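*Asks:* any chance you can model this:
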Amino acid sequence: MALQILLVDDSPMIHNLLRKVLVKNGHEICGDAKNGKEGVEMYKSLQPDLIFMDISMPIMSGLEAAAAIKKLNPDSKIIMLSAMGDEAVLTEARVIGINLFLKKPFDEYKIISAISSVA
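*Replies:* Modelled structure (predicted):
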């Protein structure tokens, strides 16, 4: 099933990698945000099926943005991306209701597996 996916990450390299893998696997990128604040605004207008969100971004962090999105829609699906595996961050992500935590670096298999486990 093709999903409408919102990408929220300040790294153009990650945007490009995710876009390439997701489109190749039949999904549609409905929006690209460069920080958490943009991500929340795009979520409100686009209502995507799934969000890939970096944890560490300028203006508003991924955790702050995820909390705001979950407040708008507790059923929203969010896959959090991070190079950090700090236990306190993972705990906060679970409390917020993040559906899955995907540690960088990741490959096509991990991306598609992540989607299968939350969609």
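
*Asks:* okay, CA-based contacts and neighbour counts for the rest of this
*Replies:* Fine.

*Asks:* could you pull out the helices in this structure for me?
*Replies:* In the chain, the helices defined using DSSP state H lie at 12-24, 36-46, 62-72, 87-96, 108-118.

*Asks:* name the residues of the longest one that come out as buried.
*Replies:* By that I understand helix 12-24. Judged by neighbour count (16 or more other CA atoms under 10 Å), helix 12-24 contains these buried residues: 14-15, 18-19, 21-22.

*Asks:* adding distance to residue 55, write the helices of the chain out as TSV.
*Replies:* Shown next, in TSV, are the helices of the chain (distance: least, CA to CA, whole Å):
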stretch	distance to residue 55
helix 12-24	13
helix 36-46	9
helix 62-72	4
helix 87-96	9
helix 108-118	16
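
*Asks:* which one of those helices lies nearest to residue 81?
*Replies:* helix 62-72 (8.7 Å; CA to CA).

*Asks:* from the contact counts, what lies against that closest one?
*Replies:* helix 36-46, helix 87-96 (3 or more CA pairs under 8 Å, 6 or more residues apart in numbering; DSSP states H and E).

*Asks:* run the chain-centre distance for that helix.
*Replies:* 11 Å (CA atoms, centre = their mean, to the nearest Å).

*Asks:* return the set of buried residues in it.
*Replies:* 62-70.

*Asks:* I'd like the structure of this one too, to check against the first:
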Amino acid sequence: MAKILIVDDSAILRRKLAAIIRNCGHEVIGEASNGLQAMVEYENSRPDLVTMDINMPLTDGIEALSMILRRHPEAKIIMISDVNQKSMVFEAIKLGAKNYIIKPFEEEKIITIVNNVLRNK
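*Replies:* Okay, the predicted model is just below:
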């Protein structure tokens, strides 16, 4: 069972992702609604995986990804974006994100991506 941090400014999407992640046998150890909270939560809980929205207030997902990876290059982060943010997804992958999920998402796709990223050391 992996420990997962969910980062999204939408409480509804955080709850939906948490339910999917728990249903596939993993533990949600924290949630954050912006990039600044994500960095604090990462430092406090050291999750096995982070799902992170790209477009958030205060500090967006790209900046939070960069800051987390600068301090923890081993971090596994999956970016979540709207279909119209593809250029930002490619930037995130270049910075070190392990994969991405496009909204609206399907449960099976999330489970597959999460498990694949967790398996790859």
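
*Asks:* quick one: TM-score?
*Replies:* The TM-score (TM-score structural alignment, normalised by the length of the first structure) is 0.94; 118 aligned residues with a CA RMSD of 1.1 Å.

*Asks:* quick check, nearest of the buried residues of helix 12-24 of the first structure to residue 92 of the first structure?
*Replies:* residue 14 (23.0 Å).

*Asks:* could you check how far the closest one is from residue 8 of the first structure?
*Replies:* 10 Å (CA to CA, to the nearest Å).

*Asks:* re the thing from before, can you tell me which of the helices of the first structure is nearest to residue 4 of the first structure?
*Replies:* helix 36-46 (8.9 Å).

*Asks:* compare the closest one with the second structure and give me the mean distance after superposition.
*Replies:* Following the fit onto the second structure, the mean deviation recorded for helix 36-46 of the first structure is 0.4 Å by mean CA distance after the TM-score superposition for the first structure.

*Asks:* elements contacting that helix?
*Replies:* Using 3+ CA pairs under 8 Å, 6+ apart: helix 36-46 of the first structure touches strand 4-8, strand 28-33, helix 62-72.

*Asks:* with the second structure overlaid, report how far the longest one is off on average.
*Replies:* Yep, that's helix 62-72 of the first structure we're talking about. Overall, helix 62-72 of the first structure averages 0.5 Å from its counterpart (mean CA distance after the TM-score superposition for the first structure).

*Asks:* still on that earlier bit, in a markdown table, list the buried residues of helix 12-24 of the first structure along with distance to residue 32 of the first structure.
*Replies:* Output for the buried residues of helix 12-24 of the first structure, formatted as a markdown table (distance: CA to CA, whole Å):
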| residue | distance to residue 32 of the first structure |
| --- | --- |
| 14 | 11 |
| 15 | 8 |
| 18 | 11 |
| 19 | 10 |
| 21 | 15 |
| 22 | 13 |
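
*Asks:* so who does the residue positioned nearest the centre of the second structure touch?
*Replies:* When CA atoms, centre = their mean is applied to the second structure, the residue found nearest the centroid is residue 51 (1.3 Å). Residues in contact with residue 51 of the second structure (CA atoms under 8 Å, 6 or more residues apart in numbering) are 4-7, 77-80.

*Asks:* 10 Å - rerun?
*Replies:* Residues near residue 51 of the second structure by CA atoms under 10 Å, 6 or more residues apart in numbering: 4-8, 14, 17, 31, 38, 61, 76-80, 97, 99-101, 110, 114.

*Asks:* which of those residues count as buried?
*Replies:* 4-8, 14, 17, 31, 38, 61, 76-80, 97, 99-101, 110, 114.
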